[in-house]
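1. generate a structure from the sequence data that follows.
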Amino acid sequence: MRLTILGGGGFRVPLVYRALLDDPGRAVSEVVLHDTDPRRVAVIAEVLARLAQGHPAPVPVRVADGLDDALEGAGFVFSAIRVGGTAGRIRDERIPLSEGVLGQETVGAGGVLYGLRTIPVALHIAERVAALAPGAWVINFTNPAGMVTEAMSQVLGDRVIGICDSPVGLVRRAARAAGADPAAVGDPDRTGYDYVGLNHLGWLRSLTLDGTELLPGLLADDAALGSFEEGRLFGGDWLRTLGALPNEYLHYYYFRRETLDSVRDTRETRGEFLDQQQGGFFTRAAAAGGPDAVYALWERTRLEREETYMAHSREASGGWQRDSHDLEGGGYDRVALALMHAILGNSGTRLILNVRNGTTVPQLAPDAIVETVCEVGAQGARPLPCAPLREDQLGLMLQVKAVERATVEAALFKDRGAALRALALHPLVDSPAVAARILERAAKEA
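-> Predicted coordinates:
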């Protein structure tokens, strides 16, 4: 089976390929890379060549000659594009910050700007998939994952599924902190969990092992909470008040003043850091002299990237270093491969995914994309029933979903009113006048 990776020059593509090499199922017979930047995809192809060295049965890799060539014959398509590159991300961060509101690539005004730029390209990809590979499954990594998946689903229906590694990472960290056997976390006969929300806005509300609920004991134990990232980010008092473990990105909502203060006067935004770091990597890699040198440079750069992830939020919550478990890299790759195998094997595996709501959250439209626990088989991902949301959870979901749907509408129909509505209604944008200025400046600098 052919796996196509769109955004094949992306820095994290080697993590996917490494997982494929370690995959005992060997479902993929060929990897096809497509990227709009030939220099980047050539460097990443060299890293993959180094990973394949010495492997008894390496997966062949080919760089496609255009989008249509990449899609024809694909069984699965991993979409991990970045429209506008890191330069676009920097604008998404800096323009809102100049107006005194948070700029982040998936949250707040920055996420809306990124969505407006990305959705038209994602829709074009969906249309080409429908024309050239109608039987393919599209696994969307592209941020903002919820709204991009929602837009693509208008063309592809349930054959596009969004993924994120934050929820599964939260489940694993919480289970480890609660003392669960790590081997049990992936065993559906032993471990259960209730997670629901939107992409980068969700809550782990139940965690069971062999039928015993672990979450209340974990929330009551400050030492255990202090042993993992979300516990340190939010603090025991607030977590006990919530009665749940929030996705790490909810720190931007719950501690908006502290997070904004930590980033407002920053010398370097996350986008600027990645622009320099990855730009430097690709420049040095082009002259590194062989796959071994390129791979070693990639590994050093990857570790630095993982160490600095969500640095401003960690600074706002007291400053601390990431755990070694979370520096190994991967996450997206493991979720994507688990999803692919569950579809191919019709296994009924439970995964946290971005899918159409159906009746999972009755207050949302059936075609709205939510992030929740799904059962996956040959027909795709089916969201499982969940307990009713608390009013505070539902209220935040409804407001942010209104923002996402307005963003999709604005991108589809080039509707300035919908774009202004998306920005002005976001919980992290405090004035329609601010929203209008952000929108105007973004249009001028595009």
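
2. only C-alpha atoms for contact and neighbour calcs from this point on.
-> Will do.

3. which secondary structure state does residue 161 sit in?
-> Here residue 161 is recorded as strand under DSSP: H, G, I helix; E, B strand; the rest coil.

4. contacting residues around it?
-> For residue 161, the contact set (C-alpha atoms under 8 Å, 6 or more residues apart in numbering) comprises 137, 138, 139, 140, 149, 353, 354, 355, 381.

5. one more: residue 435?
-> Residue 435 touches 109, 420, 423, 424, 429, counting by C-alpha under 8 Å, 6+ apart.

6. one more, so I can put them side by side:
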Amino acid sequence: MKKGLKIVTIGGGSSYTPELVEGFINRHAELPLKELWLVDVELGKEKQAIVGEMAKRMIKAANIDCEVHLTLDRREALKDADFVTTQLRVGQLDARILDERIPLSHGMIGQETNGAGGIFKALRTIPVILDIVEDMKELCPDAWLIDFTNPAGMVTEAVMRYGNWDKVVGLCNIPVNAIVEEAALLERDPEELFFQFAGINHLHWHTVVDNKGKSLTDELLKIMYGDASNSKSIVANIQENDLIFEQVQNLHMVPCPYHRYYYLTDEALKEEIEDFKNSGTRAEKVKGIEKELFELYKDENLDHKPQQLAERGGARYSDAACNIINSIYNDKRMIMTVSTKNNGTITDLPADCVVEVTSMITGNGPVPFQFGSFAPAERGLLQLMKSMELLAVEAAVTGDYGTLLQAFTMNPLITSGFVAKQVMDELLVAHKTYLPQFAEKIKEIEKATTAS
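-> Down below sits the predicted model:
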């Protein structure tokens, strides 16, 4: 075993970083972290400096022998790294605001990882992640890439399919939250229960059984959706889980909170538009929360994660990110839900695509639990959305306009036809700084707009 670990966090200036540092501190007996490199870009330099100094205070307060390095030079950081984590946002929150505002202005769902906004986050993010992978091949070829950057499923898909890099795991805190909060609803210890998740990131379903093999799924559905008093979302940016009980009861599986956008599209859109008019988009609210957080982080006496970070929407992030590093490094064989290659786990989807499934995390990476096939209600939506993801990922890599339009046309949260094309064109122009692969097409769109 090595004497110490070198971990690189790209997007180190994120407001989430203190949660990650806390996770490393709590696991230091098993994860002997010697070097933590926080990498960011020029645009994020100020935040990186604030978070970096706080990270140093946290490490010092914990009396851990670990050096924290801040750099804008990614290649310097990556050399000989053991693990690389990504939590970046290309274009920062201003880009997310556009992802939400532009679709909403045309009467469509405006959301960070779903619909038009989710596709455009993928378009901006995937080329950057693939560049990171190329650097890793040269500078740290044995490292694992742990991706927390959304849309995590599509990013992981791109890394495996186009980056030809299998040592990648996509992570999301939603399954972690679900296990803790649903166990509490059942008045059980999470250790007594087995949750099996299957689907794709932000579009999965799960079942739950106790340690004697008894299914508790239908009981949980009744508690969550049959009793209005328990109707509360586990995700900060999604309204209450007020799904139609008869529908979810028929599934005999618990849907991910993001299913609300697909099962109750009209209601979700109505609420988003109302919020948009009254208090701005979710991204604008998050910007306010982040401003408050960074003011806290500036406090030279603050050497621990503040409670306000939970409002940011990343609760239990460190549990997901640090547990998976711990489980790979020490071959702990923890049971976690991750985005990884399907390999026949879900028989309804291609073997070579990425899925989000319950897996055992070994020293060689995730080993998924076999799931099998979905019933028609879940299968139809899952196959549609996975096909849409594959098109969006291809468009992100190739910059092909027609492929992108196909993804837009397929997505159930995007109005079809010429309105979809208009929204797509507006988003392309709005994000042109971060979409070099579409540069020629964007020039055409701008020229046509000026002419008209």
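
7. closest one of the contacts of residue 435 of the first structure to residue 74 of the first structure?
-> Relative to residue 74 of the first structure, the closest of the contacts of residue 435 of the first structure is residue 109; by C-alpha to C-alpha it sits at 35.0 Å.

8. map the closest one onto the second structure.
-> Residue pairing (TM-score structural alignment): residue 109 of the first structure is matched to residue 116 of the second structure.

9. now do the same for residue 206 of the second structure: its match in the first structure.
-> Using TM-score structural alignment, residue 206 of the second structure pairs with residue 204 in the first structure.

10. next, its match: secondary structure please.
-> strand.

11. helix or strand: which one has the closest residue to it other than its chain neighbours?
-> Excluding the flanking residues, the one nearest residue 204 of the first structure by C-alpha to C-alpha, 6 or more residues apart in numbering is residue 195, at 4.4 Å. If you go by DSSP states H and E, residue 195 of the first structure is part of strand 191-198.

12. can you tell me which helices and strands that strand packs against?
-> With contacts taken as 3 or more C-alpha pairs under 8 Å, 6 or more residues apart in numbering; DSSP states H and E, strand 191-198 of the first structure sits against strand 201-209, strand 369-377, helix 391-413.

13. one more pass at 6 Å, please.
-> On a contact count with 3 or more C-alpha pairs under 6 Å, 6 or more residues apart in numbering; DSSP states H and E, strand 191-198 of the first structure meets strand 201-209, strand 369-377.

14. which residues in the second structure does the helix or strand following the last one match up with?
-> Okay, so that is strand 369-377 of the first structure. Next in sequence after strand 369-377 of the first structure, counting helices and strands by DSSP H and E, comes strand 380-383. Using TM-score structural alignment, strand 380-383 of the first structure corresponds to residues 365-368 of the second structure.

15. so residue 290 of the second structure, which state does it fall into?
-> helix.

16. so which residue is smack in the middle of the second structure?
-> residue 150 (3.6 Å; C-alpha atoms, centre = their mean).

17. counterpart of it in the first structure?
-> Checking TM-score structural alignment: residue 150 of the second structure goes with residue 143.

18. what strand or helix carries its match?
-> Using DSSP H and E, no helix or strand contains residue 143 of the first structure.

19. tell me the secondary structure at the residue nearest to it when sequence neighbours are not counted.
-> Spatial nearest neighbour of residue 143 of the first structure, chain neighbours left out: residue 106 (6.5 Å); criterion: C-alpha to C-alpha, 6+ apart. Assigned by three-state DSSP, the conformation of residue 106 of the first structure is coil.

20. surely residue 106 of the first structure touches residue 144?
-> Yes. At 5.1 Å, residue 106 of the first structure counts as touching residue 144 under the criterion of C-alpha atoms under 6 Å.

21. of these two, which one has the most company?
-> residue 144 (25 against 22; other C-alpha atoms under 10 Å).

22. mind listing what that one touches?
-> Counting by C-alpha atoms under 6 Å, 6 or more residues apart in numbering, residue 144 of the first structure touches residue 106.

23. same thing but at 7 Å, please
-> By C-alpha atoms under 7 Å, 6 or more residues apart in numbering, residue 144 of the first structure lies in contact with 106, 111, 115.

24. helices or strands up against whichever strand or helix holds the last one?
-> In this case it means residue 115 of the first structure. According to DSSP H and E, residue 115 of the first structure maps onto helix 109-132. Packing partners of helix 109-132 of the first structure (3 or more C-alpha pairs under 7 Å, 6 or more residues apart in numbering; DSSP states H and E): helix 85-98, helix 145-156, helix 391-413.

25. re earlier: and the contacts of residue 144 of the first structure as a markdown table, adding distance to residue 20 of the first structure?
-> Converted to a markdown table, the contacts of residue 144 of the first structure look like this (distance: C-alpha to C-alpha, whole Å):
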| residue | distance to residue 20 of the first structure |
| --- | --- |
| 106 | 28 |
| 111 | 31 |
| 115 | 30 |
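
26. of those residues, which is the nearest to residue 225 of the first structure?
-> Taking these together and measuring to residue 225 of the first structure by C-alpha to C-alpha, the closest member is residue 106, at 26.1 Å.

27. quick revisit: show me the contact partners of the helix holding residue 115 of the first structure.
-> 71-72, 83, 92-93, 96, 102-105, 144, 148, 151-152, 155-156, 407-408, 411-412, 423, 429.
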